[in-house]
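Asker: Mind looking at a prediction? Sequence and model below.
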Amino acid sequence: MAERGRFVTFEGIDGSGKSTQARRLADTLRAAGGEVVLTREPGGSPGAEEIRRLLVEGPPERWSAETEILLFTAARRDHLEKTVLPALARGATVISDRFADSTRVYQGAARGELRGLVDALHAQVIGHEPDLTFILDMDPDASLARGLARQSGEDRFEEFGAGFQARLRDGFRALASEFPGRCRLIDAARPEAEIAAEIAKLCGAEAP
């Protein structure tokens, strides 16, 4: 039986460089010979990708925070069943661009006082935490400008504006303090290669 793999997640405000750093870490670990599954939330499985479009496209007022929590939890459950748990069971490293911490911050704090609902659903439906979480931290105005400049069509949360992004940053920083055993706060206002090298070192790897 394969030893259980490692579950690593990347969190942070929109435009902080999570996706880039998740890809770089995956490349580094693959170069070292390990099996790596690079995935994302919302999404990461066929069903969850369908739900993703409902969440990240359209006007900001499309859903209430409570409805978002239910949609994110449904997508996460499918992602967990179809992608994350099977990969961990065969000993792979799973690297996910966002997981439950994003719901704790986006819907549980920045959009209202709904952390209790988020935690209750997580405990009953998800029940899994990452082994290691990197929280990429940077100025919310700079991060927002970067995120909007992508013009990805998935700008629903960026369109909540700068005040929302500032609340998100505060929420993620508070989360790093709440879970110091698994969360590492990373200064993301630095050159991409420098950030990648720090993350690789914290993972026990060496960036190329």
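Answerer: Nice, I can see it. Residues are numbered from 1 along each chain as shown.

Asker: CA only for contacts and neighbour counts going forward, please
Answerer: OK.

Asker: where do the helices sit along this protein?
Answerer: 18-31, 46-56, 65-79, 85-89, 100-105, 115-121, 140-149, 162-178, 192-202 (DSSP state H).

Asker: Can you check which of the ones you listed gets nearest to residue 129?
Answerer: Using C-alpha to C-alpha as the criterion, the shortest distance between residue 129 and the helices of the chain is 7.8 Å, found for helix 100-105.

Asker: Show me the contact partners of the closest one.
Answerer: Applying C-alpha atoms under 8 Å, 6 or more residues apart in numbering, the contact partners of helix 100-105 are 11-12, 69, 72, 76, 115, 118-119, 122, 129, 168, 171-172, 175.

Asker: Could you give me the buried positions within stretch 75-90?
Answerer: Applying a neighbour-count criterion of 16 or more other C-alpha atoms under 10 Å, the buried positions in stretch 75-90 are 75, 76, 77, 78, 79, 80, 82, 83, 84, 85, 87, 88.

Asker: Look up the closest residue to residue 83, ignoring the ones flanking it.
Answerer: Nearest residue to residue 83, sequence neighbours excluded (C-alpha to C-alpha, 6 or more residues apart in numbering): residue 45, at 6.4 Å.

Asker: for comparison:
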Amino acid sequence: MKTPFIVLEGLEGAGKSTVLQVITQWLEQRGIDYLTVREPGGTPLAESLRELIKKDWDERVSPEAELLVMYAARVQLVNEVIKPALAQGRWVIGDRHDLSSQAYQGGGRQLSKNMLAQLSDMTLQGFKPDLTLYLDIEPAVGLARASARGALDRIEREALGFFERTRARYQELAAADPSIKTIDAEQTPEQVKAHVLAVLEAQWPS
């Protein structure tokens, strides 16, 4: 069996960290070796790029510059960490991947789909997750949750309309790709957990 790459996606406050715990516990119960990664980040270079992208600058960060930094961090993580782990038979669970750029920079920043497709093809060369869990949440609800956790970074402080466009693109992409499963993140934690486990068991039965 091909070693799986699973990704969690969603707006701020959607509960990715909680779902990550659900998945890792499920893997541990099965005795499966795994690695967790996050984007942007996951290597020394990619973590430095993460700081750059989240930092407040005394200048406007152009959408194109933001996009290129995201892909630089992503391709470094994929080539140096994710692919080697998968080759060793370790499952990889990622907190964000390419779908984030399609949604945030494509939907939120309104960059062209053609630009995003070309950049994705050039850097990832068709590499994609085996399963993506998209945690869907109303932007206002998610931002309220995120604000309660502490200070927001540069992207998290964008206007509500930015996140509404991002969510709309997420939903559009999820509807078009059967490997993306949508989870209602506004359910109770118990309901979210049950839905996530049902998806995992359906794809990889005991």
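Answerer: Great, that's in hand. Since the model is a prediction, treat every value here as computed from it, not as a measurement.

Asker: just to revisit the earlier point, columns distance to residue 157 of structure 1 on top of the contacts of helix 100-105 of structure 1, output as a markdown table?
Answerer: Putting the contacts of helix 100-105 of structure 1 into a markdown table (distance: C-alpha to C-alpha, whole Å) gives the following:
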| residue | distance to residue 157 of structure 1 |
| --- | --- |
| 11 | 15 |
| 12 | 13 |
| 69 | 14 |
| 72 | 14 |
| 76 | 18 |
| 115 | 18 |
| 118 | 18 |
| 119 | 21 |
| 122 | 22 |
| 129 | 24 |
| 168 | 11 |
| 171 | 15 |
| 172 | 15 |
| 175 | 19 |
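
Asker: Contact partners for the counterpart of residue 193 of structure 1 in structure 2?
Answerer: The criterion is TM-score structural alignment: under it, residue 193 of structure 1 has residue 190 as its aligned partner in structure 2. Contact criterion C-alpha under 8 Å, 6+ apart gives no residues in contact with residue 190 of structure 2.

Asker: With residue 205 of structure 1 instead?
Answerer: Taking C-alpha under 8 Å, 6+ apart as the definition of contact, the neighbours of residue 205 of structure 1 are 28, 29.

Asker: roughly how far apart are it and residue 55 of structure 1?
Answerer: If you measure residue 205 of structure 1 against residue 55 of structure 1 using C-alpha to C-alpha, to the nearest Å, the figure is 34 Å.

Asker: So which bits of stretch 90-103 of structure 1 are buried?
Answerer: Buried residues in stretch 90-103 of structure 1, counted by 16+ other C-alpha under 10 Å: 91-103.

Asker: Map residue 79 of structure 1 onto structure 2.
Answerer: Per TM-score structural alignment, residue 79 of structure 1 is aligned with residue 77.

Asker: Next: residue 125 of structure 1.
Answerer: With TM-score structural alignment defining the correspondence, residue 125 of structure 1 maps onto residue 123 in structure 2.

Asker: With adjacent residues omitted, what lies nearest to residue 38 of structure 2?
Answerer: Across the structure, with C-alpha to C-alpha, 6+ apart as the measure, the residue nearest residue 38 of structure 2 apart from its sequence neighbours is residue 95 (4.5 Å).

Asker: ok, that neighbour touching residue 9?
Answerer: Yes: the pair residue 95 of structure 2 and residue 9 qualifies as a contact (C-alpha atoms under 8 Å) at a distance of 6.8 Å.

Asker: shared neighbours, these two?
Answerer: In contact with both residue 95 of structure 2 and residue 9: residue 16, using C-alpha under 8 Å, 6+ apart.

Asker: quick revisit: redo the buried residues of stretch 75-90 of structure 1 as TSV? Include distance to residue 162 of structure 1.
Answerer: Written out in TSV, the entries for the buried residues of stretch 75-90 of structure 1 read as follows (distance: C-alpha to C-alpha, whole Å):
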residue	distance to residue 162 of structure 1
75	27
76	27
77	30
78	32
79	30
80	32
82	35
83	34
84	33
85	36
87	37
88	37
